[in-house]
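>>> this one's structure only:
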């Protein structure tokens, strides 16, 4: 592990059934916010390691959508979307994340019929001495007790997944 990786290690907790991940990046807040909100940047880092991201649409406004596909090296494709609820540049993004089909309709993920249809995510960006601490908080929206329980059972997997995604973000920020 490099010094950069060690200082940027994920910190995670699971307060009140929400996934909370905090990560510090060696980049100013305006840049970190920009790479979260522009398609030409998102395609380079968003999603699981090894997946190729294609942005179908990005409309950054309350009620707007980020609709994308992810393709595995084997050619398997999944679709997802954000529906933006609140944007306070460069401090905060609030969006509902969901699996989607190619037309942007919300669907169940291919891996479970018990995963919640919608996850409300709040991402905050705080700068200190040219570095940005990002905190992501996510939890099910309008979910059944079974969906909440399934989501809680996925915390370790989601922490690993976001860890890889944020590693890609860290590498991308170092390049631009």
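Perfect, thanks for sending it. None of these values were measured; they are calculated from a predicted model.

>>> C-alpha only now, for contacts and for neighbours.
Will do.

>>> In this structure, what residue spans correspond to helices?
Secondary structure of the chain (DSSP state H): helices at 3-7, 29-37, 39-42, 145-153, 155-175.

>>> Let's have these in CSV, adding distance to residue 52.
As requested, the helices of the chain are exported to CSV (distance: least, CA to CA, whole Å):
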stretch, distance to residue 52
helix 3-7, 23
helix 29-37, 16
helix 39-42, 11
helix 145-153, 25
helix 155-175, 12
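
>>> Check it against this one:
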């Protein structure tokens, strides 16, 4: 099964355990990367539409963790845990994401930030331990739609940051 990204084109290089999502964002690569490095940014955009995030702890460094709760629009709370395994500013972030530290069902993700003209193409490649866990994420948790929405939230957030940084005081009135 091929996974599709934002452009709708199949990615034939993926395996049956992967989800690959990609989006061009109209903001500098350094700013898009920074949106992942500080909890004050993440709390503004992380998650699918209608979700909010409460951080319990956050340390952005290799070996550091982000423990948080995603609050669904239906009131369901999802305990989440991310451990950063590689950080190469402003090009790449690798992480392990599960419900808790050492979750045997955790998946690995690599995010790349590619400068494309004046835009940044972010690509998220996620590999699940098994095909069954990937299918559960897609069917039960709507991982592809949720990932697309999360990237959309990121794009809107950094666009607002870029607009605020380039707009003279009083121009928004």
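That came through, no problem. These figures come from a predicted structure and were not determined experimentally.

>>> on that earlier part again, minimum distance to residue 86 of structure 1: which of the helices of structure 1 has it?
Nearest to residue 86 of structure 1, of all the helices of structure 1, is helix 29-37, at 12.4 Å by CA to CA.

>>> hang on, the earlier thing: from the helices of structure 1, which stretch is densest packed?
Most buried of these, by mean neighbour count (mean count of other CA atoms under 10 Å): helix 29-37, with a mean of 19.

>>> need the contact list for residue 111 of structure 2.
With contact taken as CA atoms under 8 Å, 6 or more residues apart in numbering, residue 111 of structure 2 is in contact with 92-94, 122-125.

>>> In structure 1, what residue corresponds to it?
In structure 1, the residue paired with residue 111 of structure 2 according to TM-score structural alignment is residue 123.

>>> measure the residue nearest to that match when sequence neighbours are not counted to residue 107 of structure 1 for me?
Nearest non-adjacent residue to residue 123 of structure 1, counting by CA to CA, 6 or more residues apart in numbering: residue 136, 4.5 Å away. Separation of residue 136 of structure 1 from residue 107 of structure 1 (CA to CA, to the nearest Å): 23 Å.

>>> Please apply the same query to residue 28 of structure 1.
Distance, residue 28 of structure 1 to residue 107 of structure 1, using CA to CA: 36 Å.

>>> and what of residue 81 of structure 1?
10 Å.

>>> quick one, which of these two is more surrounded?
Neighbours were counted for residue 81 of structure 1 and for residue 107 using other CA atoms under 10 Å; residue 81 has more, 25 against 16.

>>> For the counterpart of the more buried one in structure 2, which residues are in contact?
The alignment partner of residue 81 of structure 1 in structure 2, by TM-score structural alignment, is residue 81. By CA under 8 Å, 6+ apart, the contact list for residue 81 of structure 2 reads 65-68, 97-101.

>>> do residue 30 of structure 2 as well
By CA under 8 Å, 6+ apart, the contact list for residue 30 of structure 2 reads 89-90.

>>> Run through the residues that contact residue 155 of structure 2.
Here residue 155 of structure 2 is in contact with 25-26 (CA under 8 Å, 6+ apart).

>>> Tell me the spacing between it and residue 12 of structure 2.
26 Å.
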